[in-house]
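Student: just to be clear, the model below is a prediction. Sequence and coordinates:
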Amino acid sequence: MPLVADGTADRGAVVALALEQRLIIPADRRSFLHLAARSADAGLPASAAFFDALAEGETLASDRLGALLAACRVGERQAREYVPAAGCQAYPAYVAWLAFNGEPADVVLALTANFAAWGGYCATLARALRARYGFPDAACAFFDFFAEPSPDLGRNALAALEEGLSRDTLTPRTALRQGHLLQEYEGMFWSSLADRAGAARP
């Protein structure tokens, strides 16, 4: 992240980031839809609304990803043949695990805590790609989308947490552990990108 911010990161790191997100976005969307369905089945409408909103957000992010891939000059064949880094895909794999095994209220808290960090990274990337790499606004829209805090999502999260407390299904210690793991997988994502970009240099 610091190398992208000051413009010294290889452009290949941005290409890899876009290609990894091309796989992560649909995976997370399916995980959130599954969590929404589980919440609805359990009679937790506020949690269901939170996860439905997250799934819709992934759809909107996916709509913006094409311009980033185009700015990176990623063709259809390159995208199809790209081999993802295991460290980059660990985060969505754990989100999928949470979708099947986590208590919805705990997952709401764990995800919400991590979103602030992800939003900060996206804000840095949006600025750097414009200023240091000459990317147009359309190519940065993917990062702009995640960088701006959503008041509606915050209200949805609060309602879901209050619902979990009232139903005695929120376990802060478990949510904290899950949140820590999400942060560690987030770190793996960035370090894996750095390793891949370094290996790509001559």
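Tutor: Received it, and whenever you're ready, just let me know what you need. Numbering: from 1, shown residues only.

Student: please make it C-alpha for all contacts and neighbour counts, starting now.
Tutor: Will do.

Student: who does the lengthiest helix in the chain touch, helix- and strand-wise?
Tutor: The helix spanning the most residues in the chain, taking DSSP state H as the definition, is helix 11-41. Secondary-structure packing of helix 11-41 (3 or more C-alpha pairs under 8 Å, 6 or more residues apart in numbering; DSSP states H and E): helix 45-71, helix 86-101, helix 104-131, helix 172-200.

Student: could you list the buried residues of the first one?
Tutor: Neighbour counts using 16 or more other C-alpha atoms under 10 Å place 45-55, 57-58, 61-62, 64-69, 71 of helix 45-71 among the buried residues.

Student: cool, and the longest one?
Tutor: Judged by neighbour count using 16+ other C-alpha under 10 Å, the buried positions of helix 172-200 are 174-176, 178-179, 181-183, 185-186, 188-190, 192-194, 196-197.

Student: next: the second one.
Tutor: Within helix 86-101, the residues scored as buried using 16+ other C-alpha under 10 Å are 87, 88, 89, 90, 91, 92, 93, 94, 95, 96, 98, 99.

Student: okay, pairing it with this:
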Amino acid sequence: MTDNPLVPLIARGEADRTTTLAALALEQSWVIPADRSAFLHLARRAATDAPESAAFFTLLAEGEVLAGERLGAFAKACDVDEARSRDYQPLPGCQAYPAYVAWLALNASPAEAVLALTANFAAWGGYCATIAEALRSHYGFTDEACAFFDFFAEPSAELEQAATAAIQEGRDAGRVDEARAQDYTRLLQTYEDQFWSTLRGSAP
């Protein structure tokens, strides 16, 4: 992945709370439910003949529910109220990521989707850890307001084990085209980069 253009700005306390950070909250309010729907679809697709993949995507979907429950406090700390959330127009460059996750849910084998998604876990977790620290040190946010980022910053041994089992299951069954999975990974990481660069470009 390329260098993140926005997280360092947040880390220095230079991102505006009510515009840039608010846009981050608002975009995530679209991403979280979209990703959950995609993960549930993948779990249903995998249920019959790829139980390890089904278990992995079920875990991801459950995680999105927990993340969504934590997002509201961050949004409130950024002065996002119900009216602003209702009237917000999401940015295409940010929503390309969940759109591609939905594409994977329809077109990739479940194990290939696992490979693409897990390749980005470490970077995303690192971003969230940096943001959580900055929100406390530079913006004075409470633990509750930082909980969304804390949630993703913590590595999940259960999720890592589920991913390993799902990928092995797919390879053993001959359902993983390694070159194609690399293409899926590259595209997904590109859309992740685009999410952050779009937010950075919209910053005042």
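Tutor: Alright, I've got the coordinates. The structure presented is a predicted model; accordingly, all values stated were derived computationally and were not measured.

Student: quick one: what's aligned to residue 158 of the first structure in the second structure?
Tutor: Alignment note: residue 158 of the first structure maps to residue 164 in the second structure; criterion TM-score structural alignment.

Student: distance-wise, check that match relative to residue 48 of the second structure.
Tutor: 19 Å (C-alpha to C-alpha, to the nearest Å).

Student: equivalent analysis for residue 162 of the second structure, please.
Tutor: Residue 162 of the second structure is 17 Å from residue 48 of the second structure, by C-alpha to C-alpha.

Student: which one's more surrounded, those two?
Tutor: residue 162 (20 against 9; other C-alpha atoms under 10 Å).

Student: give me the nearest residue to that one, chain neighbours excluded.
Tutor: residue 56 (5.3 Å; C-alpha to C-alpha, 6 or more residues apart in numbering).

Student: can you tell me what the one you found aligns to in the first structure?
Tutor: With TM-score structural alignment as the criterion, residue 56 of the second structure pairs with residue 50.

Student: which residues does its match contact?
Tutor: 36, 108, 153, 156, 157, 160 (C-alpha atoms under 8 Å, 6 or more residues apart in numbering).

Student: aligned to residue 64 of the first structure, what sits in the second structure?
Tutor: Match for residue 64 of the first structure (TM-score structural alignment): residue 70.

Student: and that match, how far from residue 149 of the second structure?
Tutor: For residue 70 of the second structure relative to residue 149 of the second structure (C-alpha to C-alpha), the value is 9 Å.

Student: before we move on, what about residue 52 of the second structure?
Tutor: 27 Å.

Student: please apply the same query to residue 203 of the second structure.
Tutor: On the measure of C-alpha to C-alpha, residue 203 of the second structure and residue 149 of the second structure end up 20 Å apart.

Student: residue 51 of the second structure now?
Tutor: With C-alpha to C-alpha as the criterion, residue 51 of the second structure and residue 149 of the second structure are 29 Å apart.
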